[in-house]
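**Student:** need coordinates for the below:
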Amino acid sequence: MLFIFLKLVSTNEIIFFFFLTLKFSLINSLEILKSWSELERRGDTFFVKKTNEPFTGILKNFYPNGQISLIDNFKNGKQHGEYVSYHPNGKILLKGNFENGRQHGVWTEYHMDGSLYWNLKYINGVTEDGVFRMYYPDGTVESEVTYGNGKPITNWVYFDKNGEKERVKIYENGTFIYEKYLE
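**Tutor:** Got it, this is the predicted structure:
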């Protein structure tokens, strides 16, 4: 009967069904851990405790009440793929991607109410050049700094909720020197 079914559908449908089946079988075969305590880090590689095999699979961490707190993907012992952590209320806290253990692409953090806190683009673990801003829940700017070559190239300025400068972190050649509070 399967042979007759295959004759009735197009080649594209057979290939799609094959890949769909393969994808779900690979997902189902991935190891799923439920706590960071099941992993140990050796150098820059993660292993399931008491093994010598780099971990490939999914880490799902939970709050004491059973609410999901984190979903992280690993490949050959490195964080690889989507990373999502959650506030205790179930809303997304932080979302981004890893490639071979390095942050890659846009990372976004949210306040507990779901409003944007910040977003920043990484290329192979290095922040992309440009202005980085953090926001209060109402959308006003909380702080801002400009990055170049993965380091701050301006002083990091913090604002109060009224938009007035509150303090400044002084940087020289990308290195933090001191923090100055303004009156």
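**Student:** please make it C-alpha for all contacts and neighbour counts, starting now.
**Tutor:** OK.
**Student:** can you give me the helices for this protein?
**Tutor:** 2-8, 11-29 (DSSP state H).
**Student:** out of those, nearest to Asn65?
**Tutor:** helix 11-29 (25.7 Å; Cα to Cα).
**Student:** what does the closest one contact?
**Tutor:** Leu6 (Cα atoms under 8 Å, 6 or more residues apart in numbering).
**Student:** how distant is it from the center of its chain?
**Tutor:** Using Cα atoms, centre = their mean, to the nearest Å, the distance from the centre of helix 11-29 to the centre of the chain it belongs to is 27 Å.
**Student:** state the distance from the closest residue to Lys151 other than its chain neighbours to Trp107.
**Tutor:** Closest residue in space to Lys151, ignoring its immediate chain neighbours: Gly174 at 4.9 Å, by Cα to Cα, 6 or more residues apart in numbering. Gly174 sits at a distance of 21 Å from Trp107 (criterion: Cα to Cα, to the nearest Å).
**Student:** quick one more, to check against the first:
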Amino acid sequence: MKTKVFSLLVLGLLLACNQPKQGPDMIVEGYEVYPIEGTSIQRVAKKHDTGKVIETGYLENGKKHGLWLTFNERDGRITTMTSYINGLKDGPFLKFNNREQIDLKANYEQDQLHGPYWEYQYGRILKEANYKHGKLDGLYKEYYNSGKILKEIEFTDGVQNGYYRYYDENGNVTVEYEYKDGEKVSGGIKK
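**Tutor:** The predicted model follows:
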């Protein structure tokens, strides 16, 4: 996954950097448009009032396509990296904090979360889940700042189905419920 994301980032940056230094052919809804000769693809850039680029990516047939990057207005650091196919989010999505660390790592398929999903804070994992066509599917986990598990919830097609477990900071289960098709069927506080 890291190699795929890194490869997409490098490819996007190489394509952006290899464009001739010329002015835009037109402006579309706040974006400067730079056609890529010999293709139906256009590189576009949106700039802040200060002139700094705050968003850049590619259009194919008028729709977002390929790698899109957004940047912080103040310092120009990357804030998000999103993959598109035919105007829909499709592929890896990364969100970065002001320290250039990943805050969110997810995957999209046809504009819906699909596949592994992680949230981080200063490099520590906070949440971990799996999505299937926009719905939670599989084991959802949240973590304490120490990195130990806080809770686990099982989902099937967006509905709680299986165990819900809450842990103390020593790793002991303190609350456990069992769900079937979104309805609690058993469980309670552990002693």
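**Student:** follow-up on the earlier one: which one in structure 2 is aligned with the residue nearest to Lys151 of structure 1?
**Tutor:** With TM-score structural alignment as the criterion, the equivalent of Gly174 of structure 1 in structure 2 is Gly182.
**Student:** residues in contact with Asn97 of structure 1?
**Tutor:** With contacts defined as Cα under 8 Å, 6+ apart, the neighbours of Asn97 of structure 1 are 80-83, 103-107.
**Student:** could you redo the last one with a cut-off of 7 Å?
**Tutor:** With contacts defined as Cα atoms under 7 Å, 6 or more residues apart in numbering, the neighbours of Asn97 of structure 1 are 81-83, 103-105.
**Student:** ok, now Glu128 of structure 1?
**Tutor:** By Cα under 7 Å, 6+ apart, the contact set of Glu128 of structure 1 is 121-122, 150.
**Student:** go on, Glu109 of structure 1?
**Tutor:** Listed by Cα under 7 Å, 6+ apart, the contact set of Glu109 of structure 1 reads 93-95, 116-119.
**Student:** filter the contacts of Asn97 of structure 1 to the buried ones?
**Tutor:** The neighbour-count test (16 or more other Cα atoms under 10 Å) applied to these identifies 81-83, 103-105 as buried.
**Student:** residue in structure 1 paired with Tyr143 of structure 2?
**Tutor:** Aligned by TM-score structural alignment, Tyr143 of structure 2 pairs with Tyr135 of structure 1.
**Student:** for that match, the count of nearby residues, please.
**Tutor:** Using other Cα atoms under 10 Å as the criterion, Tyr135 of structure 1 is surrounded by 20 other residues.
**Student:** OK, contacts around it?
**Tutor:** With contact set as Cα under 7 Å, 6+ apart, Tyr135 of structure 1 has these partners: 116-118, 141-142.
**Student:** which non-adjacent residue is nearest Tyr166 of structure 2?
**Tutor:** The nearest residue in space to Tyr166 of structure 2 (Cα to Cα, 6+ apart) is Lys151, at 4.3 Å.
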